[in-house]
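> got a predicted structure plus its sequence, pasted below:
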Amino acid sequence: MASPGNFATYPSLRDRVVVVTGGASGIGEAIVEAFAKQGARVVFLDIQDEKAAQLIERVGSVGAPSPVYHHCDLTDIATLEGVMSQVMAHFSTIDVLVNNAGNDARHSIEDVTAEYWDRSMAVNLKHQFFMAKAVIPAMKSASRGSIINMGSISWVIPSTDVPVYVTAKAAIVGMTRALAHQLGPDNIRVNCVMPGAILTERQRQLWFTEAYKAEILAGQALKRMLAPEEVARLILFLASDDSSAITNQSYIIDGGWV
């Protein structure tokens, strides 16, 4: 886990409207909570209703503004667009988009069918583009915005047990660069965050064995596990005005693995 310490407050994030996908658990949960504690107005999309309710209750218990939750299957683009229309009708603007949602289910090359490929791309790549498309008009109108796409170091290492996921995560870097150049004239910044092995509850439950831990620590320069909150703090910076000159970049946060 991260060492205790005092972390930055960003006045520019207060009252900003922030949309986070996959915000009910894992890294997304940490992102939602971190923005709420900065005084931002947070909207998060997910399909995990129970976890979303628990998160809202926890955030409210510390006195931060309560996040707004929308149940949304991000692989259904029509549903996504409908939910984003509701968000726009309520808030009238969107200042920050964090494209966090994804699924790193393990799979072999032999097991990948055309249907599996399409499902994996839908949950790991396709929605990021259409979420960006949905918020761009509001950001253009405000002449500012920050879009942060969640990538991964998996394609750099590379990981060998998630070939379709790795392909999607590599593509996110290219999409980030294309959007950054196209949207830069409108003062909309687009960056990518590429985490390494982050110890989420999902990782604990599904894959975190002593052997996997040893592999991680052997690769990292920092000999400790990394926490979701550490990724969230990087995202806060990229969303804030403190990073106003930063766009078209991909930031690795992996304890020095890559």
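Thanks, I have it. Just so you know, these numbers come straight off a predicted model, no measurement behind them.
> hey, let's count contacts and neighbours off CA atoms from now on
Noted.
> which stretches of the chain form helices?
Along the chain, counting by DSSP state H, helices occupy 26-37, 49-61, 77-91, 114-121, 127-142, 163-183, 201-206, 210-219, 228-239.
> mind putting the ones you listed into CSV with distance to residue 104 and mean neighbour count?
Converted to CSV, the helices of the chain look like this (distance: least, CA to CA, whole Å; neighbours: other CA atoms under 10 Å):
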stretch, distance to residue 104, mean neighbour count
helix 26-37, 12, 25
helix 49-61, 19, 16
helix 77-91, 20, 15
helix 114-121, 9, 14
helix 127-142, 15, 18
helix 163-183, 6, 19
helix 201-206, 10, 11
helix 210-219, 15, 14
helix 228-239, 16, 21
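> the ones you listed: which one's closest to residue 153?
Checking the helices of the chain against residue 153 by CA to CA gives helix 163-183 as the closest, at 8.2 Å.
> so how far is that closest one off the chain centroid?
Distance, stretch centre to chain centre, for helix 163-183: 13 Å (CA atoms, centre = their mean, to the nearest Å).
> that helix vs helix 127-142, what angle?
If you take axes from the mean of the first three to the mean of the last three CA atoms, to 10 degrees, helix 163-183 sits at 20 degrees to helix 127-142.
> quick one: the nearest residue to residue 101 once chain neighbours are set aside from residue 93, how far?
The shortest distance from residue 101 to any non-neighbouring residue, by CA to CA, 6 or more residues apart in numbering, is to residue 22 (4.1 Å). For residue 22, the distance to residue 93 (CA to CA, to the nearest Å) stands at 20 Å.
> who has more neighbours, the two?
For residue 22 versus residue 93, neighbours defined as other CA atoms under 10 Å are more numerous around residue 22 (27 against 18).
> which residues are in contact with the more buried one?
Residue 22 is in contact with 28-29, 44-47, 100-102, counting by CA atoms under 8 Å, 6 or more residues apart in numbering.
> thinking again about what came up before, can you put the helices of the chain in a markdown table and add distance to residue 16?
Output for the helices of the chain, formatted as a markdown table (distance: least, CA to CA, whole Å):
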| stretch | distance to residue 16 |
| --- | --- |
| helix 26-37 | 9 |
| helix 49-61 | 17 |
| helix 77-91 | 10 |
| helix 114-121 | 30 |
| helix 127-142 | 12 |
| helix 163-183 | 20 |
| helix 201-206 | 29 |
| helix 210-219 | 36 |
| helix 228-239 | 10 |
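> which among these is found nearest to residue 256?
helix 210-219 (7.8 Å).
> next up, a second structure to put side by side with the first:
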Amino acid sequence: MPEFALYPSLQGKTVFITGGASGIGAEMVTAFAAQGAKVGFVDFDADTAEALVAATDGTVAFEFCDLRDIDALRTAFAKLADRLGPATALVNNAARDDRHGWQDVTPEYWDERFSTNLRHMFFAMQAVVPGMIEAGGGSIINLGSNSWWEKVPGMPAYTAAKSAVHGLTRSSAKEFGAHRIRVNAVVPGWVMTERQKELWATPEKLEDHLKGQCLPDLIEPVYLARMVLFLASDDSAMCTASNFMVDGGSI
């Protein structure tokens, strides 16, 4: 494992992370906690979330929340702010890349996928931006996906929602920039979370996937967390409205 940077500006910073209980989100929670940040996260997997809190010796805060329920999101963020103070960094990480055939998509499923993968990002920003304005600035990091760039089939509602993340990111960067609030997108390639390994990462698919990458190594969640740390820190003070690819050169 390489030696990674410490960011003094993250010491004591309040960071909210959506979907922080497992996978990439859990890696982010752990990484921010290691930087001395005050970390709060939301998730609807309470058992896994509580295990993560225990693994970090209770140094992070968790609130249960199904992000498809916007009132619940607002309540959870308000509780985290009461415990940790207003967030000056937000990581909109939560999403689910469930596969689905185009023939089977109903209007109800389409709407549910957008609620799962896009809608909550806007309302999470809406919830934290007033506090960032009062603080004199902040950083918002939205997790996109390179799936739509790669023209991945078999999940049209997911790729449509994830492509919209980039439009939301760029327009929000202009919307909030006068308040020194930066908004960027981090764009993962195929990241080897436990979920991916269990459901889809067969040896044959991995071999075929690596043929499309410039780098010969699989992407581990830690590398997404490292990019997010940079974008939340003062080291990236003049970075906004941009896509930061962590995809091994797949595009």
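Cool, the structure landed. Nothing here was measured: the structure is a model prediction, and the numbers come from that model.
> map the residue nearest to residue 101 of the first structure onto the second structure.
Applying TM-score structural alignment, one finds that residue 22 of the first structure aligns to residue 19 in the second structure.
> next: residue 126 of the first structure.
Matched by TM-score structural alignment, residue 126 of the first structure corresponds to residue 119 in the second structure.
> and what of residue 71 of the first structure?
In the second structure, residue 71 of the first structure lines up with residue 64, judged by TM-score structural alignment.
> contact partners for that match?
Applying CA under 8 Å, 6+ apart, one finds that residue 64 of the second structure lies in contact with 42-46, 76.
> please redo it, this time with the cut-off set to 10 Å
Residue 64 of the second structure makes contact with 41-47, 49-50, 72-73, 75-76, according to CA atoms under 10 Å, 6 or more residues apart in numbering.
> so which residue is dead centre in the first structure?
Centroid check for the first structure by CA atoms, centre = their mean gives residue 100 as the closest residue, at 2.2 Å.
> what lines up with that one in the second structure?
Using TM-score structural alignment, the partner of residue 100 of the first structure in the second structure is residue 93.
> also residue 243 of the first structure?
Alignment note (TM-score structural alignment): residue 243 of the first structure maps to residue 236 of the second structure.
> next up, the contacts around the residue lying closest to that match once chain neighbours are set aside.
Distance criterion CA to CA, 6+ apart; nearest residue to residue 236 of the second structure, sequence neighbours excluded, is residue 230 at 6.3 Å. By CA under 10 Å, 6+ apart, the residues touching residue 230 of the second structure are 5-7, 10, 236-237.
> look up how far residue 9 of the second structure lies from residue 230 of the second structure.
Applying CA to CA, the value for residue 230 of the second structure to residue 9 of the second structure is 10 Å.
> then residue 109 of the second structure?
42 Å.
> got it, and residue 141 of the second structure?
From residue 141 of the second structure to residue 9 of the second structure the distance is 16 Å (CA to CA).
> ok, these two, which is more surrounded?
It is residue 141, of residue 141 of the second structure and residue 9, that has more neighbours when counted by other CA under 10 Å, with 26 against 14.
> what's the match for that one in the first structure?
Mapped onto the first structure by TM-score structural alignment, residue 141 of the second structure lines up with residue 148.
> let me know the outermost residue of the second structure.
What lies farthest from the middle of the second structure is residue 103; by CA atoms, centre = their mean that is 29.2 Å.
> so what does that one match up with in the first structure?
Taking TM-score structural alignment, the alignment pairs residue 103 of the second structure with residue 110 from the first structure.
> roughly how far does that match sit from residue 121 of the first structure?
To residue 121 of the first structure, residue 110 of the first structure is 17 Å away according to CA to CA.
> try residue 41 of the first structure
29 Å.
> repeat for residue 34 of the first structure
Using CA to CA, we find residue 34 of the first structure at a distance of 28 Å from residue 121 of the first structure.
> got it, and residue 207 of the first structure?
Residue 207 of the first structure is 22 Å from residue 121 of the first structure, where distance means CA to CA.
> kindly report the same for residue 248 of the first structure.
For residue 248 of the first structure, the distance to residue 121 of the first structure - CA to CA - is 22 Å.
> and for residue 160 of the first structure?
Residue 160 of the first structure sits 17 Å away from residue 121 of the first structure, going by CA to CA.
> ok so, going back, residue contacts, the match of residue 100 of the first structure?
Residue 93 of the second structure touches 17-20, 24-25, 28, 117, 121, 141-144, 186, counting by CA under 10 Å, 6+ apart.
> mind running it again at 6 Å?
By CA atoms under 6 Å, 6 or more residues apart in numbering, the contact set of residue 93 of the second structure is 18-19, 143.
> how far is stretch 17-26 of the second structure from where the chain is centred?
Relative to its parent chain, stretch 17-26 of the second structure has a centroid offset of 7 Å by CA atoms, centre = their mean.
> whoops, stretch 228-236 of the first structure was the one
Relative to its chain's centre, stretch 228-236 of the first structure lies at 10 Å (CA atoms, centre = their mean).
> that stretch: average distance to aligned residues in the second structure?
Stretch 228-236 of the first structure, aligned to the second structure and superposed, deviates on average by 0.3 Å (mean CA distance after the TM-score superposition for the first structure).
> cool, and stretch 163-171 of the first structure?
Averaged out, stretch 163-171 of the first structure is 0.5 Å away (mean CA distance after the TM-score superposition for the first structure).
> where does that stretch end up in the second structure?
So stretch 163-171 of the first structure sits over residues 156-164 in the second structure, by TM-score structural alignment.
> from residue 167 of the second structure, how far out is the match of residue 243 of the first structure?
With CA to CA as the criterion, residue 236 of the second structure and residue 167 of the second structure are 21 Å apart.
> hmm, back to that, so how far is residue 146 of the second structure from the match of residue 71 of the first structure?
Note on residue 64 of the second structure: its distance to residue 146 of the second structure, by CA to CA, is 29 Å.
> what of residue 100 of the second structure?
Using CA to CA, we find residue 100 of the second structure at a distance of 18 Å from residue 146 of the second structure.
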